[in-house]
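Colleague: Generate coordinates for the sequence data below:
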Amino acid sequence: MNPLTRIQDFLVEACEQSYFQIWISIYQDRFSLITTKGFELPLPFPSLHDVHRDMIEYPDFTDFYFCYDESRSIIVIRVEKPNLSLERINQLEILLINYYLEISLERERFIRHKMMESIRDISNLDNVDTLLTNILEHALSVIQVADFGVLWMYDEKENALLPRAWAGGPSESIQNMRMNIGEGIIGKTYQEKRTMFLSLLKDILHESSSIRKENLQHLFNAYSFTNLQSIISTPIFVENETLCVLIIYQNGERPLFTIEDKKVLESFSDQVSIALTNSRLFQNIKHQNQLLLQRDEIHDTFMKLSLQSSGMHMIASDLRRMIQLRLVIIDLTDDSIYSSPNHWFSEDINELRRKFNSMDAPQFYSTEQSGKQNTFYLQPVIGINQFLGMLIVEVTDKWLLPINKLIIEQASSIIALEMIRNQTVVDSYYQKTHDLFHELILCNDASIQNTKAIELGIHQPAYYLIILIGIPSHDDIHYMNMQNHRLILENKKRFREYTPIVFGFRNKITIILQSQSDTIDVSGHLKQLQSEWKQGNHLPIKIGIGLQYNRIEDIKKSYNEADKALSYLNHRKQPDLIHYKDIGINRLFIHQSQEELQTFINEVFLPLQNEKEQNQFLEKTLLTYIKQNRSAGETAKQLHIHVNTLYQRLKKIEEKLHISFSNPEDVLRLQLACYLKN
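Modeller: Purely as a prediction, here's the structure:
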């Protein structure tokens, strides 16, 4: 038999009551009628104002009050005739305690059930808004005295708290509210990161005084408050940061929220935190998964382009279709530009090369033209550890979608492969041109020479001039090829008027210039090239120039002269550009090593250095004497000595070197030694 049936039987049998009612109020909520016998409805609700009394007598009935949990829960037994003895009341109280414990246990089961439902809901990540609303509804069903609740979430873009979920009756007008941080109870809860439990109307009004007028209007439009009595507002933390505020309201005749309600609400706020954390993780994993799928699709697309060898124009076109932004591919190996759409990019390629010659990571770049600010995203194109070019994308406000950055990064690898492929083709062309040219200069048959010249693109008749450019050796062959390509491109642009034939092989570039004029002026162009190349690449280049001829068979002679001029620069500390005609007597020493030349110089000057006290005198005397063309008077004048003293020194030199100044062969030897020493 359940406790309520026992109470009813006890009232009928032991107390002889044929008229009775049982009312109950949990946590001082309004009374509910549990059971009635004999009385005709309706009858008035018992009074919560008189809970401190044990019995209240009315004309037609009497109410007996039994209080529990510090008078927060009350059971009222209403009878027609109050003929209950103290003994019967004590017996009835025992039965009521059992009944109240059963009700409390049932309530705990209900709370636990709702908690479990909420916990099960947390795993449902398909619709977070629905999940949050369900959790809020569960909280309100457990905290029965609450009339409605709202979950507020901070929005970074609006820098305000926005209603994310609500339950208990608010209309859609609540969506118009925007609570600033620190504004009202909600904003203050967020700001101070603590639960606010308000059970006095004056406290509620005080804390709500900072709410803006428009927010109050939206709140009153959303819900009709009737005697607001108490509020609980608690913050919700996600990853140690305050993200939300959960607030519940209670209307009625008196405040009904309890500390237990606060704890229950905080428990549900923890569930909201878990739900939002799971949602974040789920969305992040989902996003990462989408990125991986997109990355695979992007990779497959570009691999197909690469395998099909569609060319740079097709890569630019497909890339623009994928990111929906204007772009340009700049190939610095040959200064080519591939834009999509065509002809939209107006930046100077040489200026970009100067500014970003060593770029190794993406960056934003802004320029201003005709009063308009242009912003670009620059992605370096790097292949075989070499900076080959760049991919430039027009953007807004230095911002680019992560997926577009991913696409651009993938594209740069394919572009690098395409550039290297193009370089390989060009390298093959240069190799064939090199072989063909050397077949031309090694051939002695005039008809074969003419055939080879036509194959090379050499015009007849014309004046011909050979220029050789030496590049410093480098361990990285790909780096050497890159330098070759760029130098060849520069020379083609500078000598366009001379219909140049330019090719590179290893660390040497060969230039064949052709002109109808018997004067080919190249010094200015080459000096400027040297200066700009050293400034932009920090590498010196040496240039040898042959003589000009007007016969095909003399191209070989001009080449050999340019080669000797380049060899001379490589073996001597001389300027980095020289014409063969300017070498002079040095032509005799081009193929002698430095060691051989130093030995020759030492044979003349070391014997003069045996005596320390005369070292400077004899060496300087000999150098001055030869420089003054063996004039005794001019030599003595230059040395500030008497001419007799000069003759004594010259005699000493003859003795030490075993020579005679009257012997032409000895004099020539001394002249060469002095020339080389200088």
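Colleague: contacts and neighbour counts: CA atoms only from here.
Modeller: Noted.
Colleague: Next up, the contacts around the most centrally placed residue in the chain.
Modeller: The residue lying closest to the centre of the chain (CA atoms, centre = their mean) is residue 362, at 7.4 Å. Neighbouring residues of residue 362 by CA atoms under 8 Å, 6 or more residues apart in numbering: 377, 378, 379, 380.
Colleague: From residue 400, how far out is it?
Modeller: 12 Å (CA to CA, to the nearest Å).
Colleague: Also this sequence, please, to line up against the first:
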Amino acid sequence: MFDLQFFESYLHDKGIHSAFQIWESTFENPDGRPIRENEQMIIPQSPKPQSLHPSLQQITHDGQTMVYFIYSVDYHLMLCFQCEYQFSLQDLQVLYHLLYPLHTNYVVNSGKAKLNTIIETISDTTSSLDLEEVFSNILVNTLEVITNADYGTLWFYDPELDRLVCEASEGFLLDEIWHMQFEVGEGPIGHSFEWGVPLLIQDPSEISKKGIKRISEENERLWDRTSDYFTTIKSVLAYPIFVDGKVERVMYLGQLKTDHLLNEQDLWLLKVFTTQVGIAIRNARQFADIKELNNRLIKRDHIHSTLTNLSIRNMGAEKIVQELGRMVGQKLLFVDLMEQEWFPASKKIPHDVSFKDLLKIASEPRESNQYELTHEGEVTHHLYPIRSGTVILGCLIVDAQKPLNRLGQMALEQGTSVLALELVQKQNISEFYYKHQRELFNSLIQMNDPTVRLQIASELGIQEESEFATAVFQYTDYTDSQLLEAYVHRLIAQIKKNAAPYIQTIFGYQNKVIVLASLPTPSDRTTFEKRVNELLEESAATKKFKLSGGMGSIYKGIHLIGKSYQEALTALSNPASRQVRNRIVKYSDIGINRLFTNQNTEEINRFLIEIFEPLELADKTNQTLEKTLLTYFDCNRSAVEAAQSLHIHINTLYQRLKKIEDSLQLSFKNPEDVLRLQLACYLKQSLGIQ
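Modeller: Next up, the predicted model:
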């Protein structure tokens, strides 16, 4: 603590009894102010030293003596006497130390003030959870802490531009700063961002010597516009701001007008401040994310509530799609892949993509629920599948030229779920309808009372007088029952679409679809068969579930519908139909195969083994005897034709036939043996039984 009495005592010992004043010049008050005096005197003309070197200076002028003590860049003392006196260097050093407590007191009080400022600014910065407000306050508060800086700018990395751009500016008078863009590593700003290290430059002309990448020509051009302004720059400070261990922004401070260069103390103060700034940014961002998430949840709940309300009120899929379009901000195309229809009907499916192709696209495994429709290599539309488990029920198609915002994406996510429920409900209603139709159909074919039969036929929508044929389609080789149900519904929709004029009634049951068709003319029969065969060919091409079909004979009158139905089942279950995938098997075409429809397969196999196993044992030349026997009957037992077909001499054929007789202990001259062999060859070839 400064002792004024001791100080005066020292002066008296030196023979100085005149009036004196002690003037203090600080960073905050560079013009100086008197802090101690023993009596009033004339204010000195120059309380500030002319230079900062040397640290001890004395001037005698007009009956006054002024002694300057330079303690630091920020703190000077001047001792002014109302007399002329010449101090020795030793005297000046003693006075320097006697006055040093005043400097110590300033440093302590100044440090407290700066610390309070830091605490206040950190508190101000971290108290806000609004990200924009945090950014706007950062520079203002920084300049409160770093008093040597005249201006400050805040820079962030824009990944789309791959450049650092100005986000905020304080104390900067020029608009050019907003047009400047720095590459990573370019200039002090880019260098600090790239390497995550602070830069203190007290002589801007030495920037190139610090290994910093040269500023681009465009940025130099912007700087050159303001060269008069920037020639006064004395020092700069670039400091990276870390958030969660990653550089997010760079703070750039400059000194223009102040007398004191930015220094290591400023660097340290900025380190303390930017650490808290990083925490403030992280907290504000987390709050913003939580707030955004909460808003999204509120909006999602509103969307879900609105769409669910429409569903509960049985407004239908069309109304739900209309409401979705309003939420999304554009018209949507809804495609029902179960019923093979779309809404609005006035719009067309883009590029005339078929239902089959839409189903194929939507069935591709993908993490995202968004698919693309392309035309000439360009994405024109986005497709959003509507699923229920493993089943694709439908899809929404959106114009890719009108990007969806987050709310639109959210609406589609909710919408596809609600539409899935709507379509499942519709499917369940169809199931109930099919069950009712099946019960009526079974009653019809079992009813003997003509009057009641007519009433049932009327309920089914069947005409009284027509020529009817029943077709039964059956899926096999399926493992997913839910997917099977979807396939049955789609097949019904396809048959309705392709053969609508001929259908009297149609329904699904388990893995089957039963169709009753009215086919009064040969042309009707040909067209109907052609169209159902096209469906079978299309199904065979998908290589999913195996679809086969059987068709009964055409009969006139409702009372014979049951007979046609039983024939269709016989044609479908006949072993010959298993070999056919791309056309319907008609009862009239299976001929003698009717005899084997309900036969035990094991018994037939045993019969074939009795014929062909002895030939295999007797044959040591790769099933030559079996091939000879099959060819012989294919050629209607013509030895000449059989020999030509086998490319062997006729005598060789006779030798093989004799060997066959010996092996089987049968004779080609015995009609019963011939029938037995011919039947075995037929079963092996026609029915595919091995």
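Colleague: ok, back up a step: which two among the contacts of residue 362 of structure 1 are spaced furthest apart?
Modeller: 377 and 380 (9.9 Å; CA to CA).
Colleague: Of those two, give the one with the bigger neighbour count.
Modeller: Each of residue 377 of structure 1 and residue 380 had its neighbours counted (other CA atoms under 10 Å), and the higher figure belongs to residue 380 (26 against 23).
Colleague: which residues touch the nearest residue to the more buried one once chain neighbours are set aside?
Modeller: Take residue 380 of structure 1 and drop its neighbours on the chain: the residue closest to it by CA to CA, 6 or more residues apart in numbering is residue 390, 4.5 Å away. Going by CA under 8 Å, 6+ apart, residue 390 of structure 1 touches 329, 330, 331, 332, 378, 379, 380, 381, 412.
Colleague: wait, the fourth one sits on residue 388?
Modeller: Just to be clear, that refers to residue 332 of structure 1. Yes. Judged on CA atoms under 8 Å, residue 332 of structure 1 makes contact with residue 388 at a distance of 5.7 Å.
Colleague: State the distance from the counterpart of residue 585 of structure 1 in structure 2 to residue 492 of structure 2.
Modeller: The alignment partner of residue 585 of structure 1 in structure 2, by TM-score structural alignment, is residue 592. Distance, residue 592 of structure 2 to residue 492 of structure 2, by CA to CA: 31 Å.
Colleague: Then residue 330 of structure 2?
Modeller: According to CA to CA, residue 330 of structure 2 and residue 492 of structure 2 sit 33 Å apart.
Colleague: okay, those two: which has more neighbours?
Modeller: residue 492 (21 against 16).
Colleague: To which residue of structure 2 is residue 125 of structure 1 aligned?
Modeller: Per TM-score structural alignment, residue 125 of structure 1 is aligned with residue 128.
Colleague: Pull up the gap between the residue nearest to its match when sequence neighbours are not counted and residue 654 of structure 2, please.
Modeller: Closest residue in space to residue 128 of structure 2, ignoring its immediate chain neighbours: residue 134 at 6.2 Å, by CA to CA, 6+ apart. Distance of residue 134 of structure 2 to residue 654 of structure 2, computed by CA to CA: 105 Å.
Colleague: mind listing what's buried in stretch 356-376 of structure 1?
Modeller: 357, 359, 362, 364, 375, 376 (16 or more other CA atoms under 10 Å).
Colleague: Hmm, residue 80 of structure 2 is touching residue 63, no?
Modeller: No. Using CA under 8 Å, residue 80 of structure 2 is not in contact with residue 63; the gap is 10.7 Å.
Colleague: coming back round to it: and the buried residues of stretch 356-376 of structure 1, which two are furthest apart?
Modeller: Farthest apart among those by CA to CA are 357 and 375. That separation is 19.1 Å.
Colleague: Tell me where the stretch 401-550 of structure 2 has strands.
Modeller: Under the criterion DSSP state E, counting those that start in this stretch, the stretch 401-550 of structure 2 contains strands at 467-476, 503-509, 512-518, 546-551.
Colleague: what are the ranges of the strands in the stretch 551-678 of structure 1?
Modeller: 577-579.
Colleague: which stretches of it form helices?
Modeller: 555-571, 594-605, 615-627, 632-639, 643-657, 664-677 (DSSP state H, counting those that start in this stretch).
Colleague: now the stretch 401-550 of structure 1
Modeller: Under DSSP H, counting those that start in this stretch, the stretch 401-550 of structure 1 gives helices at 402-442, 446-456, 477-494, 523-537.
Colleague: any idea how far residue 127 of structure 1 is from residue 134 of structure 1?
Modeller: Taking CA to CA, one finds residue 127 of structure 1 at 11 Å from residue 134 of structure 1.
Colleague: no no, residue 454 of structure 1
Modeller: 87 Å.
Colleague: Who has more neighbours out of those two?
Modeller: Applying other CA under 10 Å to residue 454 of structure 1 and residue 134 shows that residue 134 carries more neighbours, namely 19 against 12.
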